[in-house]
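Trainee: got a predicted model here, sequence first, then my questions.
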Amino acid sequence: MSFSNLVSDLAFKDARDDRSSQISHVRSQATARSHTSTAATSVSISGDISSQLHAGYSHPLSRSWQAERQLTKEMLIYPLFITDNPEEETPIPSLPNQYRRGVNRIVPFLKPLIHKGLRSVILFGVPLDPSAKDALGTAADDPSGPVIQTIRLLRSRFPQLYIVTDVCLCEYTSHGHCGILRDDGTLDNAQSVDRISDVALAYAAAGAHCVAPSDMNDGRVRAIKLKLIEAGMAHRVLLMSYSAKFSGCLYGPFRDAAGSCPSFGDRRCYQLPPGGRGLARRAIQRDIAEGADIIMVKPASSYLDIIRDAKDLATDLPVAAYQVSGEYAMIHAAAKAGVFDLKAMAFESTEGILRAGAGIVVTYFVPEFLDWLS
């Protein structure tokens, strides 16, 4: 069923006029706000956009990512869910041992992990206040929002911690999709790319070492890279692209954690179809050409062939893989049932990802690995 039919089948239809009015109003505000930054699409630089290399070795950790080796703490990135309630510390039932935390709870939580060797985190904003969500996700780059506040706090308290920020709109949009929608409910790629690249620029300006667009809109890597160049930040801000991100059921616990379930339809029109190996290869090649510094594959364990393809296509770039919430939850469930030993299964899964060609792993097992690898 098409997006437009899904839209008309739901209560979304009853508020069509109101929603159209809201989109038009907020879109006009966003267009005015980002007018200056959109000029980056016409930036003229010396050489091809993929010639921008300095961000790949401007930080000690990003330099270490350029080498191939066995599993080490430096290869791991830990996902954090940051809410707009500063004091919150709430367990996520579908994601064992993981929490949503407010900005005031982050430093006490991270301090012992950093002492054990934690080197990098990736931040996901989780606005819980319904008023924080609208048709264009305007709260995504709010200076007082959870992500930008956390970037500044971590840069101040843990100067050596490498901060990656997921860049998407799904947590901030009232409809839960990863971009801006047209009136018929389909994705407006051009508007989405413009908005998402502005958000990436805001995170970079706040102090993020790496921006990681996960929306899968066509052309967003180039738009982000050009805006970083125009702002004079491309030499120090790494761009890690979710290049081969497949649709499927393994994201369920994450969507519970982030509150990012679509209010209608699904994401199959912009995430890759399972089995779409050719599309994945094309997406990887596209993002390399548009200036990505790191290529990511997601999910990890179920797409080892794509990780291998990514390493073959991106021969001279680091490859990252995201061991997603569903994979993590299944390993925990199997260990709890006595089918596998948790440590053995976590190592086997992660080492399989590395053998396939990844050199960076985003995983919820980071706290355990900090103990296991000591």
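Mentor: In hand now; what should we look at?
Trainee: okay, CA-based contacts and neighbour counts for the rest of this
Mentor: Will do.
Trainee: need the strands for the stretch 51-200 of the chain, in chain order.
Mentor: With DSSP state E, counting those that start in this stretch as the criterion, the stretch 51-200 of the chain has strands at 76-83, 89-91, 99-101, 120-126, 162-167.
Trainee: and L342, which of the ones you listed is closest to it?
Mentor: Closest to L342 of the strands of the stretch 51-200 of the chain is strand 76-83 (CA to CA; 17.8 Å).
Trainee: just want the angle from that closest one to strand 120-126.
Mentor: Calculated by axes from the mean of the first three to the mean of the last three CA atoms, to 10 degrees, strand 76-83 forms an angle of 20 degrees with strand 120-126.
Trainee: distance from the chain centre to strand 76-83, please.
Mentor: Its chain's C-alpha centre and that of strand 76-83 lie 10 Å apart, by CA atoms, centre = their mean, to the nearest Å.
Trainee: cool, and stretch 286-294?
Mentor: Here stretch 286-294 is found 16 Å from its chain centre; the criterion is CA atoms, centre = their mean.
Trainee: that's a strand at Y242, yeah?
Mentor: Yes - under DSSP: H, G, I helix; E, B strand; the rest coil, Y242 sits within a strand.
Trainee: quick check, it in contact with I295.
Mentor: Yes - with contact defined as CA atoms under 8 Å, Y242 reaches I295; the gap is 6.5 Å.
Trainee: just put the strands of the stretch 51-200 of the chain in JSON lines and tack on mean neighbour count and distance to T363.
Mentor: Output for the strands of the stretch 51-200 of the chain, formatted as JSON lines (neighbours: other CA atoms under 10 Å; distance: least, CA to CA, whole Å):
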{"stretch": "strand 76-83", "mean neighbour count": "23", "distance to T363": "6"}
{"stretch": "strand 89-91", "mean neighbour count": "15", "distance to T363": "17"}
{"stretch": "strand 99-101", "mean neighbour count": "21", "distance to T363": "14"}
{"stretch": "strand 120-126", "mean neighbour count": "23", "distance to T363": "10"}
{"stretch": "strand 162-167", "mean neighbour count": "24", "distance to T363": "13"}
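Trainee: put this next to the previous one:
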Amino acid sequence: MFQRFRRTRLNKHLRALVRETQVSVDDFIYPLFVRSGEGIKTEVASMPGVYQMSIDVAVKECAELKELGIYSIILFGIPDTKDSVGSDALCEHGIIASAVKEIKKVHPDMFVVTDLCFCEYTDHGHCGIIDEERETVVNDATLELSGKQAVVHAKAGVDMIAPSGMMDGIIETLRDALDEAGYEDLPIMSYSTKFASGYYGPFRDVAESTPSFGDRSSYQMDPANRREAIAESIEDEAQGADILMVKPVLAYLDIVREIKDNTTKPLAVYNVSGEYAMLKHAGAAGLIDYDRVMMETMVAFKRAGADIIISYHAKEVAKLLKK
């Protein structure tokens, strides 16, 4: 006798009872982009609904997020002045440190994550110290500065640090620096498998971090490499990462599943700017049922193995879940 799979699909309540994958508002981290000034909220043309904000506006945004049930954010800073070493990222009065202090003062119950990198702070737009002759990032010199940046974030009161530069040895370096400074309980969410992807374009508009020369292929991962992608995350786990990540996610769901099957650590995915923009513009053009496709995409991330979703869609998802 053939199996009648439709028996459990005919009633909506039974469909809900047997549903294997659930999306919850607790799954999400919402990205915020902060800059100096007051009363600033500038929408990014390539990312409708995403803004550069001054810190005072970001504080108000956190109140709105909490009303939706979103209590986790990840901060990206846009400094007034950039230089070759990203000095603002190393300053206790820099844009990120200042934003963390103010948000935690007003919203102590907000879980604040900071992106730890140099691309937004350097005048060349790359993720660390540049070897000008080879036109690439110097790994170990960048590690030294990254450790200093981590301690600045920790002193400001951050709840978790997320290094995104894909430098070899970054997790061990940050763990040692944080432990030595007395922050042994501060978790690290590693951008452990981050691809040199074409999906990042709109992010570079909002974060003002487009490289002034070349690209990031010498330190971010080749999109064609599956085995290396798994090895990168396993290595970061060995170095002490508390949470792993795959970025981007939409074109890499196979990698998400394989890493999930090869680690005991929680796994985050970053639903990046290009993925977000494609859905937003397709929805605006009437090509898709935007809400339906957005939620289907979130389910796909969870089904593939994601425990945490970093997404610009988070507020919209939360509103739909409330309904």
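Mentor: Yep, that arrived. This is a predicted model, so every value here is computed, not measured.
Trainee: before we move on, the earlier item: can you lay out the strands of the stretch 51-200 of the first structure as CSV showing distance to F109 of the first structure?
Mentor: Output for the strands of the stretch 51-200 of the first structure, formatted as CSV (distance: least, CA to CA, whole Å):
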stretch, distance to F109 of the first structure
strand 76-83, 11
strand 89-91, 10
strand 99-101, 9
strand 120-126, 12
strand 162-167, 16
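Trainee: matching residues in the first structure for stretch 108-126 of the second structure?
Mentor: Here stretch 108-126 of the second structure aligns to the first structure at residues 159-177, judged by TM-score structural alignment.
Trainee: span of that stretch from start to end?
Mentor: Chord length of stretch 159-177 of the first structure, first to last residue, is 34 Å (CA to CA, to the nearest Å).
Trainee: now stretch 183-190 of the first structure
Mentor: Using CA to CA, the end-to-end distance of stretch 183-190 of the first structure comes to 14 Å.
Trainee: and that stretch, which residues are buried?
Mentor: Neighbour-count burial for stretch 183-190 of the first structure, counted by 16 or more other CA atoms under 10 Å, picks out D183, G185, T186, L187, N189.
Trainee: dump those into JSON lines; add distance to M345 of the first structure as well.
Mentor: JSON lines is the format used below for those (distance: CA to CA, whole Å):
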{"residue": "D183", "distance to M345 of the first structure": "46"}
{"residue": "G185", "distance to M345 of the first structure": "42"}
{"residue": "T186", "distance to M345 of the first structure": "40"}
{"residue": "L187", "distance to M345 of the first structure": "39"}
{"residue": "N189", "distance to M345 of the first structure": "40"}
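Trainee: closest one of these to V26 of the first structure?
Mentor: Nearest to V26 of the first structure out of those is D183 (CA to CA; 13.4 Å).
Trainee: would you check that that closest one makes contact with Q22?
Mentor: No - counting by CA under 8 Å, D183 of the first structure stays clear of Q22, with 10.6 Å between them.
Trainee: what residues are shared contacts of those two?
Mentor: Common contacts of D183 of the first structure and Q22 (CA atoms under 8 Å, 6 or more residues apart in numbering): none found.
Trainee: helices along the stretch 201-350 of the first structure, start to end?
Mentor: Secondary structure of the stretch 201-350 of the first structure (DSSP state H, counting those that start in this stretch): helices located at 220-230, 252-258, 277-289, 304-313, 325-336, 342-356.
Trainee: deepest in the core, which of those helices is it.
Mentor: Most buried of those, by mean neighbour count (mean count of other CA atoms under 10 Å): helix 220-230, with a mean of 25.
Trainee: relative to helix 277-289, how tilted is it?
Mentor: Between the axes of helix 220-230 of the first structure and helix 277-289, defined by the same axes, to 10 degrees, the angle is 10 degrees.
Trainee: please tell me which residues of the second structure helix 220-230 of the first structure aligns onto.
Mentor: Matched against the second structure by TM-score structural alignment, helix 220-230 of the first structure falls on residues 170-180.
Trainee: of all the strands of the stretch 51-200 of the first structure, which one is nearest V107 of the first structure?
Mentor: Closest to V107 of the first structure of these is strand 99-101 (CA to CA; 10.3 Å).
Trainee: show me how far that closest one is from its chain's centre.
Mentor: Counting by CA atoms, centre = their mean, strand 99-101 of the first structure comes out at 17 Å from the chain centroid.
Trainee: which bit of the second structure covers it?
Mentor: Mapped onto the second structure using TM-score structural alignment, strand 99-101 of the first structure covers residues 51-53.
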